[in-house]
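> got a predicted structure here, sequence first:
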Amino acid sequence: MSEAKSALYRGYPAVPTMSENIYLRCTAIILLYFMQGIVVGLSTIAIPAWLAARGASPIEIGGFVGTALLPWSLKLFNGLLMDRFTYRPMGRRRSWILVAQALMMATLFGLAIAAPSASQIILLTAFCFTLNLCATFNDVAIDGMTVDLVPEEERTTVNGFMFASQTLGISAAGFIAGQLLVDDQISITAFLFGAFVGIASLFVSLFRERPGERLFPWTGGQPSPECTERQHAAWLPILGGIFRSLLSLPTLLFLAGTGLASATFAFLDSVAPTLAVQQLGWGSDDYSSFASIVGLVAAIAGATITTFLVRWAGLRNSMTVLFLVLALAAIIAGATYEIWQGSTVFMAIYAIQYIVALLLTIVLIVWAMRLCDPTIAASLFALFMAAPNLARSLLSGGSGWVVEGSGYAAAYYAVAALSLAGLALCLFAGVGAGSLANEDEQQAG
């Protein structure tokens, strides 16, 4: 160990840091993304199915999901705060992560105490909105930390594991909460997940971002050179960097394309629960269990397939095929809906939609992460994520009206049309073109 590094460690135990240990940073990122999945699983699987089983309409469930997920479209503001302010002795992102985790845990315990019933949709929406707001601060901090700490050659693999872990969290939360909510056990559900967030947060709190930083505010340490160099002391450089990015037409087209790519997830969030429970006769626990199993398969696919897919086919080809599969699946579902016998077609289409939509999300995020300047990573990456999140929230809120006005087949056709439009915008934006395409081809070779 060099004399300079020895000086940094002097005064506290030489525990590993995330910047130096690939296994540690991957474990921390995966665990944090899993906890985000708990929030999303409650908001998009377990509670919507519970509401559907208690007689809520597609419009009410769409409104719940759209509002609960709305904070995910505000991530740019979170990113601006994090790129401008942080407690530097603890690193650029770690203090934000720990605060967000604490607030998430407090919200879950508050939900356990309040114990709203399925008829109290407004109160449930308020709690889930707050819970997702806490999760977005956590998410933006993790994304910024990933851009800061993960080398370029690791990012495709790490992205696959990130979203696989989040999907696994969604599945776990959907399954566990689905079994508890069938008996209206909202208090036990919220307390259980709050306790898990607390335990997982304790693990994450034990490791620094970089050598020499403080483990907690009251321990020894100092800001790392990287933190001092990259953290902004004024708003103008951050806003200037974002504005320069938005001056590019390809960037704007890419943002619009990723927004429309969320159409499938919006359908699965707000339309699939009422379709399964109220039209096909499923129980809320049946739907939650099925969605959780599909999510588990999607998590495995995201962790194992994405890297090989991009390296073999390239970013552009991978994106194109995934968009087209989503559009085709929705068209087939819309064309056959009126003649469905039982649930077989619905289950097959749902599985295809969920798995392919997750793979497409990972592929698009690989591209977005490559575009990020590390000095404003939290803000810029949050901007790239804000577009699909805002679109997912708005489309979830509006999908109930499509179902009420035109039926479930029309909702499927709308997903197909939006997916094709998203593909066209991403192709016009040049996703996978140029030097990055050449890089993908080199990796494939």
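Perfect, I can see it now.
> make it CA atoms for all contacts and neighbour counts henceforth
Fine.
> state the next helix or strand along the chain beyond the helix or strand containing residue 397.
In this structure, residue 397 sits in helix 377-406 according to DSSP states H and E. The helix or strand immediately downstream of helix 377-406 is helix 408-428, counting by DSSP H and E.
> what packs against that following helix?
Judged by 3 or more Cα pairs under 8 Å, 6 or more residues apart in numbering; DSSP states H and E, the packing partners of helix 408-428 are helix 249-260, helix 263-270, helix 315-336, helix 377-406.
> buried residues in the helix or strand that it is followed by?
Sequence-wise, the next helix or strand downstream of helix 408-428 (DSSP H and E) is helix 435-444. By neighbour count with 16 or more other Cα atoms under 10 Å, helix 435-444 contains the buried residues 436, 437, 439, 440, 441.
> thought the second one was touching residue 315?
Yes. The criterion here is Cα atoms under 8 Å, and residue 437 meets it with residue 315 at 6.6 Å.
> before we move on, back to that, report the buried residues of the helix holding residue 397.
377-403.
> contacting residues for residue 314?
432, 437, 440, 441, 444 (Cα atoms under 8 Å, 6 or more residues apart in numbering).
> could you rerun that using 6 Å?
Residues in contact with residue 314 (Cα atoms under 6 Å, 6 or more residues apart in numbering) are residue 440.
> how close does it get to residue 437?
Separation of residue 314 from residue 437 (Cα to Cα, to the nearest Å): 6 Å.
> excluding sequence neighbours, find me the nearest residue to residue 130.
Once flanking residues are discounted, residue 130 sits nearest to residue 107: 7.2 Å by Cα to Cα, 6 or more residues apart in numbering.
> from the chain's centre, how far out does the host helix or strand of residue 66 sit?
If you go by DSSP H and E, residue 66 is part of helix 58-68. Here the centre of helix 58-68 is set off from its chain's centre by 18 Å, with Cα atoms, centre = their mean, to the nearest Å.
> try stretch 245-255
22 Å.
> ok, now stretch 302-314?
That offset, for stretch 302-314, works out to 19 Å (Cα atoms, centre = their mean).
> ok and the helix or strand where residue 144 lies relative to helix 58-68, angle-wise?
Assigned by DSSP H and E, residue 144 belongs to helix 121-149. Interaxial angle, helix 121-149 versus helix 58-68 (axes from the mean of the first three to the mean of the last three Cα atoms, to 10 degrees): 40 degrees.
> name the helices or strands packed onto helix 121-149?
Packed against helix 121-149 by the contact rule (3 or more Cα pairs under 6 Å, 6 or more residues apart in numbering; DSSP states H and E) you find helix 58-68, helix 94-114.
> below is an additional structure, to be compared with the one above:
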Amino acid sequence: MRISQLANRRIGLMLPLGFASGLPLALTSGTLQAWLTVAGVDLRTIGVFTLVGLPYTLKFLWAPLMDRYVPPWLGRRRGWMVLTQASLIVGVLAMALIDPSQWPWLLGIVALSVAFMSASQDIVFDAYRTETLRPQERGLGAAVWVNGYRFALLVAGSLALVLADQVGWPATYTCMAFVMLVGLWAVGTAEEPTSSQQVPSSLREAVLGPLEEFFSRTEAGTLLGLVALYKLGDAFAGTLLTAFLIKGVGFTATDVGVMKGLGLGLTLAGALIGGLAMTRLGLVRALLAFGLLQAVSNLAFVLLAWGGKSYPLLVFAIACENLSGGMGTSAFVALVMALCHHKYTATQFALLSSIEALGRVLLGRPSAQLVEAIGWAPYFVVTFIAALPGLLLLWHLRENLARYEGTANGASPID
């Protein structure tokens, strides 16, 4: 398919919707921590605030409700999108009214509610994207979504911190609340997916149906293994990357900050390149190519560990890691969309994405222990090896996945 044929309204809407998805995350995590620190909140309390992010890892628990129940306006997907968006705007405005030095726990409760609505928004956004994009649009649509999401993290992260120094934190959060109107505008111009009419007949079906449907597929176990392992090597390498650059190699915090900005730009470029390439390669070949690039990119940090504090090697390693990571993310999101049955999209997408996220959550302590035992260069060799099982499983499933690639509704195409 030619690229010009993919320049359509469905893909265009992925940009503002991705932006709306990413904005609340920074406002309840890194940016909020900066506000608490400036306000003089003690470190132990700030540490407790990290629990505000729990809804993002537990969202699969209430995803069935968003599959089962249809709001009385705009349909099953757009109705929930409007409800969560409006609640987020109110929640962020409420955060702007609370002084963290006087009422830190009240701010924590409100921030937790914002994170809950943000995670709920992600559930329905993921379902909407999966049901709206056609099979040949999934790669590029995912790439455009990732670009919107990452740009929102930049706005709610870096830009918000600069703005707070100029106008104060309450005014900054108020501005961010109004910026979130972008999401409401996008929902207002979007169309309800036709497949959203496939509503589970009961709450029991909404909870158990997604599992029964998925595990009725003969290759269900290997598919779950692929979802868990495909980005494992990438997550493994990124777990201690900042510590490696500062403590392991000797770069300054400023160096790392500049590289993070460069890395963000390269991730956006990688996602877009990956999405465009998928229109030519198809899902399976793109997953194989990008997965191999992700694995090999980890070896660039082996060179950096051997070479020491070298800025050319640093730029090379960051470029390899972020470009390949962005490409791999586009392909992975397209894979998860292909695996979801549209009657249970919200629940299945939430479950599959949670399985993928386990690696990032669980690898922190084992990674540190491994570095202490074998050193940095061997550690990054191990992260390369950790990426290989996912690639081998992908090769084993290539014929099955080729059939999923052509399905528009994600229903199990294999008897």
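Received the coordinates, thanks. Keep in mind that this is a model prediction, so the values were computed, not measured.
> run through the neighbouring helices and strands of the helix or strand following the helix holding residue 66 of structure 1.
Following helix 58-68 of structure 1 in sequence order, the next helix or strand is helix 75-84 (DSSP H and E). Counting contacts by 3+ Cα pairs under 6 Å, 6+ apart, helix 75-84 of structure 1 packs against helix 377-406.
> once aligned to structure 2, how far is the helix it packs on on average?
Here helix 377-406 of structure 1, set against structure 2 after superposition, deviates by a mean of 3.4 Å using mean Cα distance after the TM-score superposition for structure 1.
> can you lay out the helices and strands packed on helix 408-428 of structure 1 as TSV showing distance to residue 174 of structure 1?
Formatted as TSV, those follow (distance: least, Cα to Cα, whole Å):
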stretch	distance to residue 174 of structure 1
helix 249-260	25
helix 263-270	12
helix 315-336	23
helix 377-406	18
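> to residue 134 of structure 1, which of the ones you listed lies closest?
With Cα to Cα as the criterion, residue 134 of structure 1 lies closest to helix 377-406 of those, at 14.7 Å.
> residue 340 of structure 2 corresponds to which position in structure 1?
Alignment note (TM-score structural alignment): residue 340 of structure 2 maps to residue 372 of structure 1.
> can you classify that match as helix, strand or coil?
Three-state assignment for residue 372 of structure 1 (DSSP: H, G, I helix; E, B strand; the rest coil): coil.
> give me the number of neighbouring residues for it.
20 (other Cα atoms under 10 Å).
> and the gap between it and residue 241 of structure 1?
Counting by Cα to Cα - residue 372 of structure 1 and residue 241 of structure 1 are separated by 10 Å.
> got it, and residue 155 of structure 1?
Distance from residue 155 of structure 1 to residue 241 of structure 1, by Cα to Cα: 22 Å.
> between these two, which one's more packed in?
Remark: of residue 155 of structure 1 and residue 241, residue 155 carries more neighbours, 19 against 15, as counted by other Cα under 10 Å.
> please identify which helix or strand holds the aligned partner of the more buried one in structure 2.
Correspondence of residue 155 of structure 1 to structure 2, assessed by TM-score structural alignment: residue 138. Using DSSP H and E, residue 138 of structure 2 falls within helix 138-154.
> mean deviation of that helix from structure 1?
Relative to structure 1, helix 138-154 of structure 2 is 2.2 Å off (mean Cα distance after the TM-score superposition for structure 1).
> could you do stretch 300-307 of structure 2 as well?
Averaged out, stretch 300-307 of structure 2 is 3.2 Å away (mean Cα distance after the TM-score superposition for structure 1).
> can you give me the buried ones in that stretch?
Buried residues in stretch 300-307 of structure 2 (16+ other Cα under 10 Å): 300, 301, 302, 303, 304, 305.
> same check on stretch 191-200 of structure 1?
191, 192, 193, 194, 197, 200.
> mind putting the residues you listed in JSON lines, secondary structure and distance to residue 140 of structure 1 included?
Formatted as JSON lines, the buried residues of stretch 191-200 of structure 1 follow (DSSP: H, G, I helix; E, B strand; the rest coil; distance: Cα to Cα, whole Å):
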{"residue": "191", "secondary structure": "helix", "distance to residue 140 of structure 1": "25"}
{"residue": "192", "secondary structure": "helix", "distance to residue 140 of structure 1": "25"}
{"residue": "193", "secondary structure": "helix", "distance to residue 140 of structure 1": "21"}
{"residue": "194", "secondary structure": "helix", "distance to residue 140 of structure 1": "20"}
{"residue": "197", "secondary structure": "helix", "distance to residue 140 of structure 1": "17"}
{"residue": "200", "secondary structure": "helix", "distance to residue 140 of structure 1": "18"}
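> next, format the residues you listed as TSV and append distance to residue 129 of structure 1.
Shown next, in TSV, are the buried residues of stretch 191-200 of structure 1 (distance: Cα to Cα, whole Å):
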residue	distance to residue 129 of structure 1
191	17
192	19
193	16
194	16
197	17
200	22
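> now stretch 346-366 of structure 1 on structure 2. Mean distance?
Stretch 346-366 of structure 1 sits 2.0 Å off on average (mean Cα distance after the TM-score superposition for structure 1).
> contacts for that stretch?
With Cα under 6 Å, 6+ apart, stretch 346-366 of structure 1 has contacts from 294, 298, 302, 322.
> narrow the residues you listed to those in helices?
Under the assignment DSSP state H, the contacts of stretch 346-366 of structure 1 contribute 294, 298, 302, 322 to helices.
> closest one of these to residue 25 of structure 1?
residue 302 (18.8 Å).
> and the gap between the residue mapped onto residue 84 of structure 2 from structure 1 and residue 35 of structure 1?
When structure 1 is aligned by TM-score structural alignment, residue 84 of structure 2 is paired with residue 100. Look at residue 100 of structure 1 and residue 35 of structure 1: by Cα to Cα, they are 11 Å apart.
> of the two, give the one with the bigger neighbour count.
Taking neighbours as other Cα under 10 Å, residue 100 of structure 1 and residue 35 compare with residue 35 leading, 27 against 22.
> any idea what that one aligns with in structure 2?
For residue 35 of structure 1, the residue aligned by TM-score structural alignment is residue 20.
> against residue 196 of structure 2, how distant is its match?
21 Å.
> what does residue 101 of structure 2 give?
For residue 101 of structure 2, the distance to residue 196 of structure 2 (Cα to Cα) stands at 45 Å.
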